[in-house]
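# structure for the following, please:
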Amino acid sequence: MIIKRFFVFCVVLLGLLMTTQASAANRLDSVRIWAAPDTTRVVFDMSNGPEYTYFTLTEPYRLVVDVKQTSSKIDLKKIENNSKLIKRIRLSKPPKKGTLRLVLDLTKPVQSNLFTLPPTAPYGNRLVVDLNDAEGGNSPSKTVRKSTSDSARDIIVAIDAGHGGEDPGSIGPTGMYEKKVVLAISKRLERLINQTPGMQAVMTRTGDYFVDLNRRSEIARKSRADLLLSIHADAFTTPQPRGASVWVLSMRRADSELGRMLEQKEKHSELLGGVGDIIQNSDVEKYLVQTLIDMQKNNSMVVSNDIAKDILRDLDDVTHLHKKAPEAASLAVLKSPDIPSILIETGFISNPKEERQLKDGNHQERVAKAIHRGVLRYFQTNPPTGTLLAKQSNIKHSVKRGESLSVIAQRYQVSVTNLKKANNLKSDMLKIGQKLIIPRA
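Take a look at the predicted model:
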C-alpha cells in the first residue's frame, strides 16, 4: 500500500515537473539593439526556436510581442539602447501563464517586421524585430555637392563598410570583428576623399548596424555614385594565408577556392543580417531594357577592372598582396549594372600578424591612403564628363592618318609650341596611333 502511494506521488510530481517545463520550454537569453539612422533592429536571443504573436497599440505607441512557453531573468533596464525609435523594452503581464510578454515603448509610429533566424555561428536561435520610421525618417538625404563652378560636379564615391550590426563578418584569432576594422578604414577613406577637391564620399553605413545588399547598392544609386567601393577583411580556414586583394564581378561562379569562400561568406552575411534579397533584375519590361542593362554592365565591369588595377598598384606599397591582379567572383554587392563596383579585402583577419596590423590605426590610415591614391589617379586620367576633374584634366588625342601637329593644334586651339612641350616632342614628326596630351589653353 505504501509502495502504491509512493508510486502515485512520483507520477504526480513528474507530471508537475513536466507541466512546469512545458510552460517555460524556451528561454530569453539576451537582447541586442542595433540602431541605424532611420531604422532599428532588435534581436532577442532564444535558447530554442520561438513561437510568437504580436500586435501594436497607440496613444502611446507600443509594439507588444508574446512569446509562448518562454521565461527570462534578464534585467531589461540594463540593455544598451541608442535607438531614436525605442524608448525602452519592458515586460508586461502576460495573457496566460508561461507566455513572455515583451513591450517595446516607441517614440513614434513605426512599420514593424518580425521574423525568426536559425542558429548561425556565432549566434543561436533569434527572434528579430525590424522597425522602420513610418513617417519616412528625418535624416537628410545626401545631395551632390557642387565644386568651384556651377558647371562642374564632384565625383561621388560610395564607400561600403562590409557587414555590421548582427553580422560581425570574419573574427580574428584574438576576437577582433571584421565589421569594426572595415568601418574604421572606411571612415578614414571617407575623410581623404572629402578632402580632395572635386570628390565626395557617401557611406552606406556610418555605425554598427546591418545594411542588406540591395540597400547598399540603392544608397550608391540614389547618391548618383560614380564608383562603389566595398571594404572587407579576408579570412581562411587556416592562419597562413595573408595579403590584400581586390575583387571585381564575374558573370559566373568563382574558379578559385578563395573566391568560392567569398561567395559563401556573402550568403552567410545575409543569414546573419536578416532577410535581405540578393539583387536580381526585375522581369518587368526586361526585354525592352535588357540590351541597355547589358551595355551598362559591360562598361561598368571594364571600368571596375581598370580601377582595381590602380588600387592594387598602391596597396602593393603599403601591404603584402595576396594576388597582384584583380580577382573575380559573383558577388551581389558588385552586381549593380550602372555603377562600377569593387570589393577590397584589406588583409586576412584570420592571420595573426595581419589581424594586429588591421587593428593598428597607422596601418588603417596607410591602407586608406593607398585606396584613395589609386581611385584618384584613375579619375584624374579618366574623369567623368561634367566633373571638376574633367574640367581640370588635359584632353588626350590619338593621332590619325593625315594629321599633323599644326592641324591638331588648330583643332584644339592651342599653340604648336605648347603642344610639343606638353608631350616632350623634339620634332614635328608624328606616328599614327600616337597618344598626345592636349594642354589647357
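# hey, let's count contacts and neighbours off CA atoms from now on
Will do.
# got a list of what the nearest residue to residue 106 once chain neighbours are set aside touches?
Excluding the flanking residues, the one nearest residue 106 by CA to CA, 6 or more residues apart in numbering is residue 86, at 4.5 Å. Residue 86 makes contact with 104-107 under the criterion CA atoms under 8 Å, 6 or more residues apart in numbering.
# one more, so I can put them side by side:
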Amino acid sequence: MRTLSRWFLVAGLAWSLLFPLAAMAGVTVESARIWPAPDHTRLVLDVGNKVDHKVFALSGPSRLVIDLKNTRLKADLEKLDLSGSPVRRIRSAPRNGSDLRVVLDLKSDIKPRSFQLEPNQQYGHRLVVDLIDEGGLKSRKPAEPTVTENSNGKRDIVVVIDAGHGGEDPGAIGPRGTREKDVVLKMARTLADLVDARPGYTAKLTRTGDYYIDLRSRTLLARKHNADLFVSVHADAFRTPQPSGASVFALSQRGATSETARWLAKSENRSDLIGGAGGVSLDGRDEMLAGVLLDLSMTASINSSLGVGDSILGRLGNVAKLHKKGVEQAAFAVLKSPDIPSILVEAGFISNPKEEQNLSSSWYREKISRAVFAGIDDYFQKSPPPGTLLAWQKQNGQGGGTVSQYRIRRGDTLSGVARENQTSVSELMQYNDLNDDRVMVGQTIRIPAS
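You can find the predicted model right below:
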C-alpha cells in the first residue's frame, strides 16, 4: 500500500510538471485564407483551438494589428494573394516569448471586426478578421432606373439575384464534395443572363465572386438597386441522402411580425421608403401610423412573393421534381425586406447523390434557371409594376400574355428558344419574318403567347 501511494505521488508530480509544458505549446496557426469583397475583406486563420486574441487598427500609416496569446505561426502568410484587398503586406513576429503578433499594412483605414468559428465539414477552428470599408456598401447611392432602347422611356423591371453563402461559408456539401456556394453562384449568373436577355428586365447580382455577404447586407443591396423582386438561390441539404426536389420559399407571417418590430425599433429605418419607388416614408410618422403602414407593406410584399413563387413552381414542375407542390413559408432573414417581394429558391438537394450530379452540370442548372425566369416573367406579364415597359406594353395591347420578346444569347438556337417557350420553330419564323432558323447573338425576337 505504501509503495502504491508513493507511485501516485510521483505520477502526480510528473503530471504537474508536464501540464505547464503542454499549456506552453499553445495554439498553432496552421494556414490562412483571404476573401476580398466589394465592401470588406475577410482574413481567416486556421487555428488548432480557440485562441485568446485582440485586434486593433492604427493610423499614420494605416495598419491592423492582430495579437494572439500563446500562439505560434506555422503558416506562410507571405504567400497569400493580396490582390483586390486593401492589404499591402502582412508581417508577423513572436511577442512576449510565447505570443504572436500579425501586422497588416493597409492601403487605407478600415474598421476591424473579429470572431471565432467552430469546426465544420470542411474546416477546423478558425479566427475570422473582417476589414470593413465603411465607405462601401452602406454609402452606395440608390441606382437610377434602367431604361432600355425602344422602351418609350419606361423603366426595366429590376430582379436582384442572390447567390447564397460564399467565401468562408461553403453552404451545404454534397457526398462527392460539391459545395453549395459554387453551384448557386453559377446558377445565379445563368439566371442573370436570362433576365438581361429579355427586353424590359435588368438583373443585378448581390455577389459576383467567391466572398461572403451577411444576410442583412444582401437585402440592403436589393434596396440600393430599387429591386422589384429579390431571388435568393440555394441548394438544400438533409442529414440523409433520400430527400430530393426543388422548393420555393416566401416569408412567413411570423417572420414578418418580428421584422416589423425590428424596423419600428430602429430610428435609421424611418427615412427608408416603404412600398418601393415613390412609396411612403416612415419619417415623421407616429408609432401607430408607422406600424399600420409597415404592416400593410409587409402583407402586400408577402402576397406578391407567394404569387411569384406559385408561377415559378408551375414552371419548375415541368422540368424537375418538386419537393413540395406549394410555396413554403419560413422566417428566413434574407427574405425580410418590407417592401420588395422576395423568394428563396432551393434548386434541389445537394445531399442527394443524383441531384448533386445534376446541380454540378451546366445543362441542368440552365434548365432550372430557365424555368425560374419563365415563372418570373409569367407573373410580371400579368402584374407588371407601374411605370415599367411591361406595364406600358400591357396597357397598349403588346404584353400581358399576348406577346413577349427575347434577346438571343451565345449558344441559343431557334429550336431551343421555341422549346423553352412552348411554341414551334415555324411559328417563330413566321412571327418574326425570318427566312431560315439562323439567329445571331444580340438579336431580339418576338414570341407569341403559348
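# hmm, back to that, neighbour-wise, which one of the contacts of residue 86 of structure 1 leads?
residue 106 (21 neighbours; other CA atoms under 10 Å).
# measure that one to residue 62 of structure 1 for me?
Distance, residue 106 of structure 1 to residue 62 of structure 1, by CA to CA, to the nearest Å: 5 Å.
# now residue 29 of structure 1
22 Å.
# so between these two, which is more surrounded?
residue 62 (21 against 14).
# host element of the residue nearest to the more buried one when sequence neighbours are not counted?
Spatially, and ignoring its direct neighbours in sequence, residue 62 of structure 1 is nearest to residue 105 (4.8 Å; CA to CA, 6+ apart). Element membership for residue 105 of structure 1 (DSSP states H and E) is strand 100-106.
# which other helices and strands contact that strand?
strand 62-67, strand 70-72, strand 86-92 (3 or more CA pairs under 8 Å, 6 or more residues apart in numbering; DSSP states H and E).
# now those strands as TSV including distance to residue 375 of structure 1?
Output for these, formatted as TSV (distance: least, CA to CA, whole Å):
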stretch	distance to residue 375 of structure 1
strand 62-67	46
strand 70-72	52
strand 86-92	40
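# for residue 335 of structure 1, find the nearest of the ones you listed.
With CA to CA as the measure, strand 86-92 is the member of those nearest residue 335 of structure 1 (34.6 Å).
# and that closest one, which residues are buried?
86, 88-89 (16 or more other CA atoms under 10 Å).
# picking up where we left off before, where's the residue nearest to residue 106 of structure 1 relative to residue 30 of structure 1, distance?
17 Å.
# three-state assignment of the aligned partner of residue 241 of structure 1 in structure 2?
Using TM-score structural alignment, the partner of residue 241 of structure 1 in structure 2 is residue 243. The local conformation at residue 243 of structure 2, judged by DSSP: H, G, I helix; E, B strand; the rest coil, is coil.
# aligned counterpart of the residue nearest to residue 106 of structure 1 in structure 2, please.
Under TM-score structural alignment, residue 86 of structure 1 pairs with residue 87 in structure 2.
# residues contacting residue 127 of structure 2?
Contacts of residue 127 of structure 2 (CA under 8 Å, 6+ apart): 44-47, 51, 114-117.
# which one (most neighbours) among the residues you listed?
Most surrounded of the contacts of residue 127 of structure 2: other CA under 10 Å gives residue 47, at 24 neighbours.
# please verify my assumption that that residue contacts residue 30.
Yes: under the contact definition of CA atoms under 8 Å, residue 47 of structure 2 touches residue 30, with a separation of 5.8 Å.
# what's the spacing between the closest residue to residue 89 of structure 2 other than its chain neighbours and residue 136 of structure 2?
Leaving aside its chain neighbours, residue 89 of structure 2 sits nearest to residue 105 (5.2 Å; criterion: CA to CA, 6+ apart). Distance, residue 105 of structure 2 to residue 136 of structure 2, using CA to CA: 20 Å.
# likewise residue 205 of structure 2?
Taking CA to CA, one finds residue 205 of structure 2 at 16 Å from residue 136 of structure 2.
# equivalent analysis for residue 379 of structure 2, please.
From residue 379 of structure 2 over to residue 136 of structure 2 the distance is 34 Å, taken as CA to CA.
# which of those two has more residues huddled nearby?
residue 379 (20 against 11).
# are we agreed that the more buried one is in a strand?
No: with three-state DSSP as the criterion, residue 379 of structure 2 is located in helix rather than a strand.
# could I get the contacting residues of it?
307-308, 311.
# swap the cut-off to 6 Å and go again
Residue 379 of structure 2 makes contacts with residue 308, as judged by CA atoms under 6 Å, 6 or more residues apart in numbering.
# how much does the helix or strand harbouring residue 293 of structure 2 stray from structure 1?
If you go by DSSP H and E, residue 293 of structure 2 is part of helix 287-316. For helix 287-316 of structure 2, the mean distance to aligned residues of structure 1 following superposition is 1.3 Å (mean CA distance after the TM-score superposition for structure 1).
# for that helix, which helices and strands make contact with it?
helix 362-382 (3 or more CA pairs under 6 Å, 6 or more residues apart in numbering; DSSP states H and E).
# can you give me the angle the helix it packs on makes with helix 287-316?
Taking axes from the mean of the first three to the mean of the last three CA atoms, to 10 degrees, helix 362-382 of structure 2 and helix 287-316 form an angle of 130 degrees between their directions.
# can you tell me the SS state at residue 59 of structure 1?
coil.
# which parts of structure 2 are helices?
2-25, 180-197, 215-224, 253-265, 287-316, 353-359, 362-382, 389-395, 414-420, 425-431 (DSSP state H).
# can you lay out the ones you listed as JSON lines showing distance to residue 128 of structure 2?
Output for these, formatted as JSON lines (distance: least, CA to CA, whole Å):
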{"stretch": "helix 2-25", "distance to residue 128 of structure 2": "22"}
{"stretch": "helix 180-197", "distance to residue 128 of structure 2": "19"}
{"stretch": "helix 215-224", "distance to residue 128 of structure 2": "17"}
{"stretch": "helix 253-265", "distance to residue 128 of structure 2": "27"}
{"stretch": "helix 287-316", "distance to residue 128 of structure 2": "35"}
{"stretch": "helix 353-359", "distance to residue 128 of structure 2": "29"}
{"stretch": "helix 362-382", "distance to residue 128 of structure 2": "32"}
{"stretch": "helix 389-395", "distance to residue 128 of structure 2": "45"}
{"stretch": "helix 414-420", "distance to residue 128 of structure 2": "45"}
{"stretch": "helix 425-431", "distance to residue 128 of structure 2": "55"}
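# so for residue 152 of structure 2, which of the ones you listed sits nearest?
Closest among these, using CA to CA: helix 389-395, at 7.6 Å.
# buried sites along the closest one?
389-394.
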